[in-house]
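**Q** Structure here, sequence nowhere to be found:
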């Protein structure tokens, strides 16, 4: 029998206990799952970065840390972590992100706000563009970015994807590198950010890159708060270069009440709800990695410590 330590925020244990036990058993692994296993006896750590566990030194027998979050920026630099770290990729996370991104993209594409808030007697029945004629750029072509790009392309949007390293995704115009970023942003009418939070991606949208977008463009950020230079975005909103920003993630969360985003008429704040890790689905990814570890097979979604994702 192997020992699996659940080391996430204590209030998550109730929702994860049953799904994890069931998924691990269904994977054919005999395991003891608990929140209080002695460090020297632990084989795998199911983890979230807001866990009280921050020193991995005593876990001398552990084979891997299996992160419950898609983001690993709060753990990847932990110098006591010497064993493989995996990030969360699961069908529920991808589906949730696709639904959120598609909904907000369609909101801006169709001009829903103007129609919903139309004043009595105002009959502005100008039809929006078709999706075929709307340029949408996805920054980040990992699992989530690729899934969102493919869904938007399936609807009919003119989709360009950008990533730091070259990608080849059927039906998506893929660009990479610094020159590719400029090309991807130039003339974009809707930009969706799904990059990881690393030193190389901080302030990807800034005072130099925001003017590349089509005037009045919309920004949708369900990725990470530091991807955007907040001051530059606010200035671009005030100048009309950016028509609207829908933001789900921020440098400080919850977003402080006095932050200008709350009060700006061209900003929509959502409370980090774009893609939730759901125990029913994430448990399957955790169980598969435990099975793989015990079978001597490569783990899924192993984090590259150099790139930070």
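**A** Looks like it came in fine. Remember, it's a predicted structure, so these values are computed and weren't measured experimentally.
**Q** switch to C-alpha atoms for all contacts and neighbour counts from now on
**A** Fine.
**Q** And for the residue nearest the centre of the chain, nearest residue in space, chain neighbours not counted?
**A** By C-alpha atoms, centre = their mean, the chain has its centre lying nearest to residue 223, at 4.3 Å. Using C-alpha to C-alpha, 6 or more residues apart in numbering and skipping the chain neighbours, the partner closest in space to residue 223 is residue 194 (4.3 Å).
**Q** Just give the number of residues close to that neighbour.
**A** Using other C-alpha atoms under 10 Å, residue 194 has 24 neighbouring residues.
**Q** what does residue 253 give?
**A** 11.
**Q** residues contacting residue 175?
**A** Shown in contact with residue 175 (C-alpha atoms under 8 Å, 6 or more residues apart in numbering): 160, 161, 162, 163, 166, 167, 181, 183, 184.
**Q** Which secondary structure state does it sit in?
**A** strand (DSSP: H, G, I helix; E, B strand; the rest coil).
**Q** could you measure it against residue 84, distance?
**A** 30 Å (C-alpha to C-alpha, to the nearest Å).
**Q** And residue 236, by the same measure?
**A** 42 Å.
**Q** Comparing the two, which shows the higher neighbour count?
**A** residue 236 (20 against 15).
**Q** Let me know the helix or strand that that one is in.
**A** Using DSSP states H and E, the element containing residue 236 is helix 230-239.
**Q** if we can go back for a sec, quick one: residues contacting the residue nearest to the centre of the chain.
**A** So residue 223 contacts 193, 194, 195, 196, 248, 249 (C-alpha under 8 Å, 6+ apart).
**Q** Alongside the first one, take a look at this:
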């Protein structure tokens, strides 16, 4: 039995060290230096080359290196019946929530405005806070924690999801999107990336928002129609945005976002997988796979998450 790690361009030393310290008996091969594909029974992936998993005839388990699995499911040659798992980590949730809280507070307390006024040596105490009502698109494990923490801080927060749920906060679903958008002026995208949600943040949605709504996208770059966000900014549908994810990463130097003062950007660092926490989950599923036991954090391929 063996594990293949396939993550082109990433340094895997920390992952290998964690796996070896937990179970030195498991053979590990790292792409592109995979000498024995027949021995591979589990594959740990991040942005793997499409079709490469067909090279492993004994593959029984596919593991995402992070919380998302869209990078796996986009492979048209994905083995049809091999189970797929993802990482669920309290530290991932903690980091993501802290990032969104930071974005909300920066907007609420107008930090960008005051930084500009400092450069201008201008003292302006007027309107020190913007009244905010926050809406979270996608209230799974990560989205729910964001709602909980912001609600605890005293903010008015609503959630939106695909299907009906009983929640402790105002919750909208399905055809209630327009009603949801009318309750908020800060929109946080936490959606999983599926065929249904790709391009979800587009001009038609922005038109339905309260004028001047602030956007925070920490889900996936492909949720956002980047060109239409620029149009929405010009028309006043959106007042500004905090973006951590993009269609192409690293963001090309000629991308218009670099020059748009109303957009704050970070380089996909809102929540980064910690190998120390992730490696035990992967090895536990490796063990369960060998024992034909139920896997932890297995995703539903039909739902896409």
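**A** Received the coordinates, thanks. Small disclaimer: the values here were computed from a predicted structure and weren't measured.
**Q** Can you spell out the matching residue range in the second structure for the next helix-or-strand element following the helix holding residue 236 of the first structure?
**A** As assigned by DSSP H and E, the chain's next helix or strand after helix 230-239 of the first structure is strand 242-247. With TM-score structural alignment applied, strand 242-247 of the first structure matches the range 238-243 in the second structure.
**Q** what's in contact with that stretch?
**A** Outside of stretch 238-243 of the second structure, the residues within contact range by C-alpha under 8 Å, 6+ apart are 103, 206, 209, 211-218, 229, 232-233, 262-266.
**Q** Among those residues, the buried ones, what's the PyMOL command?
**A** To isolate the buried members of these in PyMOL, using 16 or more other C-alpha atoms under 10 Å:
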select buried, resi 103+206+209+211+212+213+214+215+216+217+218+229+232+233+262+263+264+265
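**Q** after superposition, how close is the match of strand 242-247 of the first structure to the first structure?
**A** Its aligned residues in the first structure lie a mean 1.0 Å from stretch 238-243 of the second structure after superposition (mean C-alpha distance after the TM-score superposition for the first structure).
**Q** Show me where the stretch 151-300 of the first structure has its helices.
**A** 177-185, 230-239, 260-263, 279-295 (DSSP state H, counting those that start in this stretch).
**Q** Ok, which of those comes nearest residue 26 of the first structure?
**A** Closest approach to residue 26 of the first structure among the helices of the stretch 151-300 of the first structure (C-alpha to C-alpha): helix 279-295, 8.3 Å.
**Q** If you count neighbours, what's buried in that closest one?
**A** 279-293.
**Q** Share the number of residues neighbouring the counterpart of residue 255 of the second structure in the first structure, please.
**A** Here residue 255 of the second structure is matched to residue 259 in the first structure, going by TM-score structural alignment. For residue 259 of the first structure, the count of nearby residues is 10 (other C-alpha under 10 Å).
**Q** go on, residue 203 of the second structure?
**A** Residues near residue 203 of the second structure, counting by other C-alpha under 10 Å: 21.
**Q** can you check the one 4 residues further on too?
**A** For residue 207 of the second structure, the neighbour count with other C-alpha under 10 Å is 15.
**Q** any idea how far residue 109 of the first structure is from the closest residue in space to residue 110 of the first structure that isn't next to it in sequence?
**A** Closest residue to residue 110 of the first structure apart from its sequence neighbours, by C-alpha to C-alpha, 6+ apart: residue 128 at 5.7 Å. Per C-alpha to C-alpha, residue 128 of the first structure is found 7 Å from residue 109 of the first structure.
**Q** May I see the buried residues of stretch 36-50 of the second structure?
**A** Buried residues in stretch 36-50 of the second structure, counted by 16+ other C-alpha under 10 Å: 37, 39, 40, 41, 42, 43, 44, 45, 46, 47, 48.
**Q** Report the contact partners of residue 132 of the second structure.
**A** 108, 155, 156, 184, 185, 186.
**Q** Check the alignment and tell me where it lands in the first structure.
**A** Checking TM-score structural alignment: residue 132 of the second structure goes with residue 134.
**Q** hang on, the earlier thing: what's the mean gap between the helix holding residue 236 of the first structure and the aligned bit of the second structure?
**A** Here the mean offset of helix 230-239 of the first structure against the second structure after fitting is 1.7 Å, by mean C-alpha distance after the TM-score superposition for the first structure.
**Q** Summarise which helices and strands that helix is packed against.
**A** strand 242-247 (3 or more C-alpha pairs under 8 Å, 6 or more residues apart in numbering; DSSP states H and E).
**Q** Just to confirm, which residue in the first structure is farthest away from the center?
**A** Distance to centre of the first structure, C-alpha atoms, centre = their mean, peaks at residue 121 (41.6 Å).
**Q** Where does it fall, secondary structure wise?
**A** For residue 121 of the first structure, there is no host helix or strand (DSSP H and E).
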